[in-house]
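Participant: model this:
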Amino acid sequence: MAKRLIPCLNRILVEKIIPPSKTNAGILLPQKTTKLNSGKVVAVGPGIHDRNGNLIPVSVKEGDNVLLPEYGGTEVKLGDKEYHLYQDDDILGTLHDDAF
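Facilitator: Just a heads-up that it's a prediction; the model follows:
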């Protein structure tokens, strides 16, 4: 039976996107170009309450591709997969395929 993690408060569960280490032609890419600075949101918490008791929801949703900080997050292993937990304000932004 697979386990599912539902983050608490304003935490976000992210599966890091692992870029290819070589091109389709077989050319090995330098380690610098294979940084893990993006990921896919797998689960989100409900949010946090402000001083007045109003719920402040998490700013991303499941399925979003997000830009992650170079350091931080808590590594979590569920089954044979590795995930990372971040707080909502640690996420740097969302990534879209739209051209500028």
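
Participant: can we go C-alpha only for contacts and neighbour counts from here?
Facilitator: Will do.

Participant: Can you list the buried residues in stretch 84-99?
Facilitator: Neighbour-count burial for stretch 84-99 flags 84-88, 90-91, 93 (criterion: 16 or more other C-alpha atoms under 10 Å).

Participant: repeat for stretch 21-31
Facilitator: When neighbours are counted by 16+ other C-alpha under 10 Å, no buried residue of stretch 21-31 is found.

Participant: Now the second one, please; I'll put the structures next to each other:
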Amino acid sequence: MKLVPLGDKVVLKQLEAEETTKSGIVLPGQAKEKPQQAEVIAVGPGGIVDGKEVTMQVKVGDKVIYSKYAGTEVKLGEDEYIVVKQNDIVAIVED
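Facilitator: Sure, this is the predicted structure:
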């Protein structure tokens, strides 16, 4: 199965949560906060959305930071994805 986003939607795969803090403290499962960093898996075509021209600014493979409560969580097989609007992505992380 494959997710193909429509309009200005982007499919993200969340990056793994940190297991330990910078000082070396191991975090139990419940204490780990969901990271807001993800990798772009698929990008919609953009086009006219709500009467406005939308140009997609992210591409597959980009690492991004997205709004905390944004998107719809989707599970396909063993993998979990988040489908968000492009304007819910706040930054692209560059190395």
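
Participant: TM-score, when you put one on top of the other?
Facilitator: Between these two chains, after superposing, the TM-score reads 0.81 (TM-score structural alignment, normalised by the length of structure 2); 90 aligned residues with a C-alpha RMSD of 2.3 Å.

Participant: Sort out which one of the buried residues of stretch 84-99 of structure 1 lies nearest Leu67 of structure 1 for me.
Facilitator: When the buried residues of stretch 84-99 of structure 1 are compared for distance to Leu67 of structure 1, the smallest value, 5.2 Å, is given by Gly93; criterion: C-alpha to C-alpha.

Participant: in what helix or strand does the counterpart of the closest one in structure 2 lie?
Facilitator: Taking TM-score structural alignment for the superposition, Gly93 of structure 1 sits opposite Ala91 in structure 2. Using DSSP states H and E, the secondary-structure element containing Ala91 of structure 2 is strand 89-93.

Participant: how much does that strand stray from structure 1?
Facilitator: Compared with structure 1 after fitting, strand 89-93 of structure 2 deviates on average by 0.4 Å (mean C-alpha distance after the TM-score superposition for structure 1).

Participant: Does that strand pack against any helices or strands, and if so which?
Facilitator: With contacts defined as 3 or more C-alpha pairs under 8 Å, 6 or more residues apart in numbering; DSSP states H and E, the secondary structure elements packing on strand 89-93 of structure 2 are strand 63-66.

Participant: Distance-wise, check the residue nearest the centre of structure 1 relative to Tyr71 of structure 1.
Facilitator: Nearest to the centroid of the C-alpha atoms of structure 1, with distances taken as C-alpha atoms, centre = their mean, sits Val14, at 3.0 Å. According to C-alpha to C-alpha, to the nearest Å, Val14 of structure 1 and Tyr71 of structure 1 sit 14 Å apart.

Participant: cool, and Tyr86 of structure 1?
Facilitator: Separation of Tyr86 of structure 1 from Tyr71 of structure 1 (C-alpha to C-alpha) stands at 11 Å.

Participant: what about the counterpart of Pro7 of structure 1 in structure 2, distance to Glu19 of structure 2?
Facilitator: Structural correspondence for Pro7 of structure 1 with respect to structure 2 (TM-score structural alignment): Pro5. Between Pro5 of structure 2 and Glu19 of structure 2 the computed distance is 31 Å (C-alpha to C-alpha).
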